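J.: Sequence and predicted model, in that order:
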Amino acid sequence: MMLPEHTGLEALLADPSGAVIGLDYDGTLAPIVADPASARIHPEAPGVLAELAKRVGGIVIVTGRPPGTALALGASASGPSLADVPGLVILGHYGLERWEAGRITAPPPFRGLEQVRERLPIIVRGFGGVLIEDKGQAVAVHTRTSPDPEATLEELRGPISDLAAETGLVVEPGRLVLELRPAGMDKGRALSRFLAERRARSVMFAGDDLGDLAAFDAVVAAPIPGVRVCSGSAEVTALAERADIVVDGPAGVVELLRAITQRLNGS
């Protein structure tokens, strides 16, 4: 892959030890699938990340999933897994939870989630194919496997927003999903804090969904060179309109990361 010309990317290549590579998980490192529990990482991603991690200042996955789930879905029966990437940090639940060096740190679950767990099955009753995913610190409603995913999502948007308001939660929309989670953290804040922690001198963030727009904003707001990468899809176009580089899904993200690694290795 020929690397595109961009000032943020050039800064990363010129000073890799000061660079932070931020990545979403679903739709960016793993293809979007009907069942979230089956969203396995692109088979070549862990190996590419492991090589890249030797050259850059930090690699962080910022995801709506719990860190433990991202690790499990990033495991491999043969070859490296996410857990094998040197120095990897996973910021789960949009930054509420953190995995690093085999240890997860997390706040107590938000009390309003218990009411959400009780009420959501009643709200979605009668909508065939709707899947409720309990993430521990958040609960998501997926409509991808319903007969009319878009229409079902729109019908559920109002009742789910009302439930969020009653329980002190916020609704995070995504690709045929509505997630109820605690307020106060998003991918932009999580990424900004990590950049400050690592004293980053450049940043690249790759994402695919509406929740990644906050991380794109953080890249723009950071007082360092940055590059925004969209893992392109036909379902969500808002990121492509804001991105500096658009690639073709997780396979394209892996190829971009491989090309960066090869350039840094002089090959």
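T.: Great, that's in hand.

J.: CA atoms for contacts and neighbours, from now on please.
T.: OK.

J.: Now do the strands in the stretch 1-150 of the chain.
T.: Using DSSP state E, counting those that start in this stretch, the strands found in the stretch 1-150 of the chain span residues 19-23, 58-62, 89-92, 97-100, 103-105, 131-134, 139-142.

J.: Dump those to TSV, plus distance to residue 73 and mean neighbour count.
T.: As requested, the strands of the stretch 1-150 of the chain are arranged in TSV below (distance: least, Cα to Cα, whole Å; neighbours: other Cα atoms under 10 Å):
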stretch	distance to residue 73	mean neighbour count
strand 19-23	15	26
strand 58-62	13	25
strand 89-92	13	27
strand 97-100	14	20
strand 103-105	16	12
strand 131-134	15	18
strand 139-142	18	21
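
J.: Turn these into a markdown table, including distance to residue 231.
T.: Below are those laid out as a markdown table (distance: least, Cα to Cα, whole Å):
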| stretch | distance to residue 231 |
| --- | --- |
| strand 19-23 | 10 |
| strand 58-62 | 14 |
| strand 89-92 | 19 |
| strand 97-100 | 24 |
| strand 103-105 | 27 |
| strand 131-134 | 23 |
| strand 139-142 | 20 |
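
J.: what sits against residue 87?
T.: Residue 87 sits next to 53, 58, 59, 100, 101 when contact means Cα atoms under 8 Å, 6 or more residues apart in numbering.

J.: Just give the nearest non-adjacent residue to the last one, would you?
T.: Counting by Cα to Cα, 6 or more residues apart in numbering, the nearest residue to residue 101 once its immediate chain neighbours are dropped is residue 87, at 7.1 Å.

J.: for comparison:
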Amino acid sequence: MEFTSPAGEQQYAALVRASADLLVCLDFDGVLAPIVEDPSEAHVHPDAGDALVALSEVCRAIAVVTGRPARQAIELGGLEEVGEAMEERGRTLYLRGQYGNERWDSGSRRVHSPRPPAGLARFEAELPVLLREHDAADAFVEDKVLAVGVHTRRLPDPDAALERLRGPVAALAARHDLAVEPGRQVLEVRAPGADKGAAVRELLEQTGAGAVLFAGDDLGDVAAFDAVAELRESAARHGTPLPGLLVASASEATPVPELVSRADVVVDGPDGVLALLRLLVDDAAGARL
């Protein structure tokens, strides 16, 4: 774990003091689960469940905020069981799937999801021709119901393939009134408007939390980082501080400069995230003695 500045250390200390009022928001892939070649094979770190339940005892609320479909995240993350353990302790686990388009919590155990965007089926039907035209016919296309992910991870030169596809995929998406969310060796096409920043703001309002931690690992998390930064700056200007800690989950092999440059703390993948959460539990408990 590495603080990026003295200000980051100060934010962490303020978070510890405000832990009883804290909302912890965590991405799924790269934060709770290691990145794998096949997204359908991703599973949370074996220690994640216990760490989240322990964390729930010292903070107000925990949320998983992911680009994955909600039901997929629930299954791969064992979130039903984690949420049940939290409910026994009087806490609720929240899930925002597909960048906030889908909602679930451990109290209701129901996924609330909108209809797919009108142009998505037409986009997906035209996509195979585009991939063949740009020497990426073997790209993995992930149907996420409300979105389509075009993964280049399996191709011989994933980064070069992503650059070849970036413009053509964006143009095809625009023709169908869709937005493109770039990520690490993936282009995700979905309806415009929803992002993780909006999801964090909504969760803060719903839970009434007065402090927030967000941990992410990819470009889709930049909106959440910016939202937390804006919220704490606005609160400071109005004399009502809102502690906020930005955590970048980044290994030496797969850093995301856009996140690292914004982060207060940089950790090494899911192992580093869980180590930070355990430290937060210990420090918060110690602060209350």
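T.: Okay, I see it. Owing to the predicted nature of the structure, the values given are computational and were not obtained by experimental measurement.

J.: Overlay them and tell me the TM-score.
T.: TM-score of the superposed chains, computed with TM-score structural alignment, normalised by the length of structure 1, equals 0.93; 264 aligned residues with a Cα RMSD of 2.0 Å.

J.: ok so, going back, between the contacts of residue 87 of structure 1, which is closest to residue 201 of structure 1?
T.: Nearest to residue 201 of structure 1 out of the contacts of residue 87 of structure 1 is residue 58 (Cα to Cα; 11.1 Å).

J.: so what's the equivalent of that closest one over in structure 2 up against?
T.: Mapped onto structure 2 by TM-score structural alignment, residue 58 of structure 1 lines up with residue 61. By Cα under 8 Å, 6+ apart, the contact set of residue 61 of structure 2 is 22, 23, 24, 91, 92, 93, 94, 207, 209.

J.: if you set the cut-off to 6 Å instead, what comes out?
T.: Contact partners of residue 61 of structure 2, counting by Cα atoms under 6 Å, 6 or more residues apart in numbering, are residue 23.

J.: mind checking how far it is from residue 85 of structure 2?
T.: Separation of residue 61 of structure 2 from residue 85 of structure 2 (Cα to Cα, to the nearest Å): 13 Å.

J.: Helices of the stretch 51-200 of structure 1, residue ranges please.
T.: Taking DSSP state H, counting those that start in this stretch to define them, one finds helices in the stretch 51-200 of structure 1 at 67-73, 112-124, 149-167, 187-198.

J.: closest to residue 137 of structure 1 out of these?
T.: Closest among those, once you apply Cα to Cα, is helix 112-124, at 7.6 Å.

J.: Read off where that closest one ends up in structure 2.
T.: If you align by TM-score structural alignment, helix 112-124 of structure 1 falls on residues 119-131 of structure 2.

J.: Name the surrounding residues that touch the matching stretch.
T.: 137, 176.

J.: could you redo the last one with a cut-off of 10 Å?
T.: Stretch 119-131 of structure 2 has contacts (Cα atoms under 10 Å, 6 or more residues apart in numbering) with 133, 136-139, 141-143, 145-150, 161, 164-165, 168-169, 172-178, 189-191.

J.: next one: stretch 196-206 of structure 2
T.: By Cα under 10 Å, 6+ apart, the list of residues contacting stretch 196-206 of structure 2 reads 22-25, 27, 61-63, 65-67, 94-103, 208-214, 220-228, 231.

J.: What separation is there between the aligned partner of residue 26 of structure 1 in structure 2 and residue 20 of structure 2?
T.: The pairwise alignment with structure 2 assigns residue 26 of structure 1 to residue 29, based on TM-score structural alignment. Distance, residue 29 of structure 2 to residue 20 of structure 2, by Cα to Cα: 27 Å.

J.: Tell me which of those two has more neighbours.
T.: Using other Cα atoms under 10 Å as the criterion, residue 29 of structure 2 and residue 20 rank with residue 29 on top: 24 against 20.

J.: List the residues that contact the nearest residue to that one once chain neighbours are set aside.
T.: In this structure, residue 29 of structure 2 finds its nearest non-sequential neighbour in residue 35, 5.9 Å apart by Cα to Cα, 6+ apart. Residue 35 of structure 2 makes contacts with 28, 29, 41, 42, 43, 44, 184, 217, 269, 270, as judged by Cα under 10 Å, 6+ apart.

J.: The second one contacts residue 73, correct?
T.: Yep, that's residue 29 of structure 2 we're talking about. Yes: using Cα atoms under 10 Å, residue 29 of structure 2 makes contact with residue 73 at a distance of 9.4 Å.

J.: shared neighbours, those two?
T.: Going by Cα under 10 Å, 6+ apart, residues that sit against residue 29 of structure 2 and also against residue 73 are 42, 43, 44, 66, 67.

J.: Residue 14 of structure 2: which of those residues is nearest?
T.: residue 66 (26.0 Å).

J.: Is it correct that the closest one is in contact with residue 221?
T.: Yes: look at residue 66 of structure 2 against residue 221 with Cα under 10 Å: they come within range, at 8.8 Å.

J.: who touches both of those two?
T.: 26, 27, 99, 195, 196.

J.: aligned partner of residue 208 of structure 1 in structure 2?
T.: In structure 2, residue 208 of structure 1 lands on residue 217 (TM-score structural alignment).

J.: can you tell me how far residue 98 of structure 1 sits from residue 157 of structure 1?
T.: For residue 98 of structure 1, the distance to residue 157 of structure 1 (Cα to Cα) stands at 29 Å.
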